[in-house]
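K.L.:
what would the 3D arrangement of this be:
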Amino acid sequence: MELQTNAALIIIDQQQGILEPRLGRRNNPQAEERMLDLLGEWRSSGRPVIHVQHLSRSPDSVFWPGQSGVEFQPRFLPQDSEWLIQKQVPDAFCSTGLEARLREARIGQLIIVGVATHNSVESTARTAGNLGFDTWVAEDACFTFDKADYFGTPRSAEEVHGMSLGNLHGEYATVTGSAQILAAG
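P.N.:
Okay, here's the model as predicted:
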């Protein structure tokens, strides 16, 4: 496992709305600290950082434009040299131009962190893998929420997180910890 000099860190949906209590119980309480560890390393090494912001189409969403939930959390504000990708669906590649920008910059390796593991993280990582990018997901720098499965059985955030990572690992992405990613740099 080796990080390329231009490996991009993609930070998904670190907006104020994700802290909304109505979203329910979450896992990985240290996820933001792990994201910040990676962000600090990326900034000091000069590797590309890509911030993904969700602009919901649903007025009852925590990410509905025009209210504070859509804004980035202060500690995750993009810097001038960093990319901003705005999306309207979970997948950061869908109708955003992200793939074209990555190809133009000759970036082939992506490190994905953020929220929610089972939603935007998983859909973005699946597309990245399908498009042929060397995709890594930092399991301790992502989190999700308690959610009922299709049959109505309540699942803990830990179960949802684990299943989502299981869906990705080995097929669409390499799932590993942030410490392993930092050590590969």
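K.L.:
use CA for all of it now, contacts and neighbours both
P.N.:
Will do.
K.L.:
need the contact partners of the top strand by length along the chain.
P.N.:
In the chain, taking DSSP state E as the definition, the longest strand is strand 134-143. Strand 134-143 is touched from outside by 26-35, 108-117, 121, 125, 128-129, 157, 161, 165, 172-178, 181, with contacts defined as Cα atoms under 8 Å, 6 or more residues apart in numbering.
K.L.:
could you point out which element follows that strand?
P.N.:
Scanning forward in sequence from strand 134-143 by DSSP states H and E, the next helix or strand is strand 147-148.
K.L.:
buried residues, the longest helix seen in the chain. List them.
P.N.:
When the chain is parsed with DSSP state H, its longest helix is helix 31-45. When burial is assessed from 16 or more other Cα atoms under 10 Å, helix 31-45 yields the following buried residues: 31, 32, 34, 35, 38, 39, 42.
K.L.:
give me the residues contacting it.
P.N.:
Applying Cα under 8 Å, 6+ apart, the contact partners of helix 31-45 are 9, 11, 48-49, 76, 113-114, 140-143, 178, 182.
K.L.:
for comparison, sequence B:
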Amino acid sequence: MEIAENAALIVVDVQKGYEEESWGKRNNPAAEENIAALIDLWQKTGRPVVFVRHDSPEGSRSPLRKGYAGNDFKDFVEERRGKGGGRELLVTKAVNSAFYGEPSLRRWLAGEDTAQIVIVGIQTNMCNETTARMGGNLGYEVVFPLDAMHTFDQDGPFGWSRSADELTRATAVSLHGGGFAEVVTTEDVLKGASAGTR
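P.N.:
Presented below is the predicted three-dimensional model:
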């Protein structure tokens, strides 16, 4: 696959609050390693990187609430911030889509002349999927490396429940089949991004 030289990597909500047991069982233990590999390559090749942080309201019970330790980025992400050669943005949000954060992601991407975005992070079927759907609607070419993200088992209506893997597959089918994003692997993206810099 082809990854443009100005493709933006959007790292969604990789925060310590997701390590709390209250979320339940997660999938894809390799997610963090794959996210780190993509950040490293993006910074090495001078591509733009966006770090997105979910700021739940202070006073809420959310592990991602402002002023709580869970709001912080996981260490492997925090250690990499600021190493992107200036082509880096921090977006904070209080909803699912990174396009509804501050400062404006869409405006910044326009300034970078970016038409292709690669979405990674937490959670696959929540903020990642919402950002991908909106990105597709806005006309971006959305790349969705499914093994560079994870989610959790979840209960729904009517007594239904789905495992993290089932939710991941549903997201992949919806995004890919619906034309919102190209669902790929981390290896696909790493190869495509490396080939574009030769």
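K.L.:
next, the TM-score between them, please.
P.N.:
Here the superposed chains carry a TM-score of 0.96, computed using TM-score structural alignment, normalised by the length of structure 1; 185 aligned residues with a Cα RMSD of 1.2 Å.
K.L.:
related to what we said a few turns ago, and which of the contacts of helix 31-45 of structure 1 is nearest residue 83 of structure 1?
P.N.:
Proximity of the contacts of helix 31-45 of structure 1 to residue 83 of structure 1 (Cα to Cα) peaks at residue 49, which lies at 6.3 Å.
K.L.:
I figured that closest one hits residue 82, correct?
P.N.:
Yes: in this structure, residue 49 of structure 1 is within contact of residue 82 by Cα atoms under 8 Å, at 5.3 Å.
K.L.:
higher neighbour count, those two?
P.N.:
Using other Cα atoms under 10 Å, the more surrounded residue of residue 49 of structure 1 and residue 82 is residue 49, with 24 against 14.
K.L.:
wait, is residue 119 of structure 2 part of a strand?
P.N.:
Yes: checked against DSSP: H, G, I helix; E, B strand; the rest coil, residue 119 of structure 2 lies within a strand.
K.L.:
any idea what it aligns with in structure 1?
P.N.:
Taking TM-score structural alignment as the criterion, the aligned counterpart of residue 119 of structure 2 in structure 1 is residue 112.
K.L.:
run a quick neighbour tally on the aligned partner of residue 90 of structure 1 in structure 2.
P.N.:
Superposed on structure 2 with TM-score structural alignment, residue 90 of structure 1 falls opposite residue 96. Neighbour count of residue 96 of structure 2, defined by other Cα under 10 Å: 18.
K.L.:
how about the contacts made by the residue nearest to residue 96 of structure 2 when sequence neighbours are not counted?
P.N.:
Using Cα to Cα, 6 or more residues apart in numbering and skipping the chain neighbours, the partner closest in space to residue 96 of structure 2 is residue 127 (4.5 Å). Counting by Cα under 8 Å, 6+ apart, residue 127 of structure 2 touches 12, 96, 97, 98.
K.L.:
residue 127 of structure 2 looks like it's in a strand, true?
P.N.:
No: checked against three-state DSSP, residue 127 of structure 2 lies outside a strand; its state is helix.
K.L.:
ok, now which ones touch the nearest residue to residue 65 of structure 1 once chain neighbours are set aside?
P.N.:
Counting by Cα to Cα, 6+ apart, residue 65 of structure 1 lies nearest to residue 55, which is 5.8 Å off, once chain neighbours are set aside. The contact partners of residue 55 of structure 1, taken as Cα under 8 Å, 6+ apart, are 63, 64, 65, 70, 86, 87, 88.
K.L.:
check residue 72 of structure 1 too.
P.N.:
Neighbouring residues of residue 72 of structure 1 by Cα under 8 Å, 6+ apart: 13, 14, 15, 16, 53.
K.L.:
the same query, at a cut-off of 7 Å, please.
P.N.:
Listed by Cα atoms under 7 Å, 6 or more residues apart in numbering, the contact set of residue 72 of structure 1 reads 14, 15, 16.
K.L.:
matching residue 156 of structure 2 against structure 1, which residue comes up?
P.N.:
Applying TM-score structural alignment, one finds that residue 156 of structure 2 aligns to residue 149 in structure 1.
K.L.:
near the closest residue to that match other than its chain neighbours, how many other residues are there?
P.N.:
Leaving aside its chain neighbours, residue 149 of structure 1 sits nearest to residue 155 (6.6 Å; criterion: Cα to Cα, 6+ apart). The local packing of residue 155 of structure 1 (other Cα under 10 Å) involves 14 other residues.
K.L.:
then residue 51 of structure 1?
P.N.:
Count around residue 51 of structure 1 with other Cα under 10 Å applied: 22.
K.L.:
with residue 14 of structure 1 instead?
P.N.:
Residue 14 of structure 1, neighbours per other Cα under 10 Å, totals 27.
K.L.:
quick one: contacts for the alignment partner in structure 2 of it?
P.N.:
Residue pairing (TM-score structural alignment): residue 14 of structure 1 is matched to residue 14 of structure 2. By Cα under 7 Å, 6+ apart, the contact set of residue 14 of structure 2 is 73, 74, 121, 122.
K.L.:
which residue ranges form the helices in structure 2?
P.N.:
Under the criterion DSSP H, helices of structure 2 are mapped to 31-44, 75-78, 105-111, 129-137, 164-177, 186-195.
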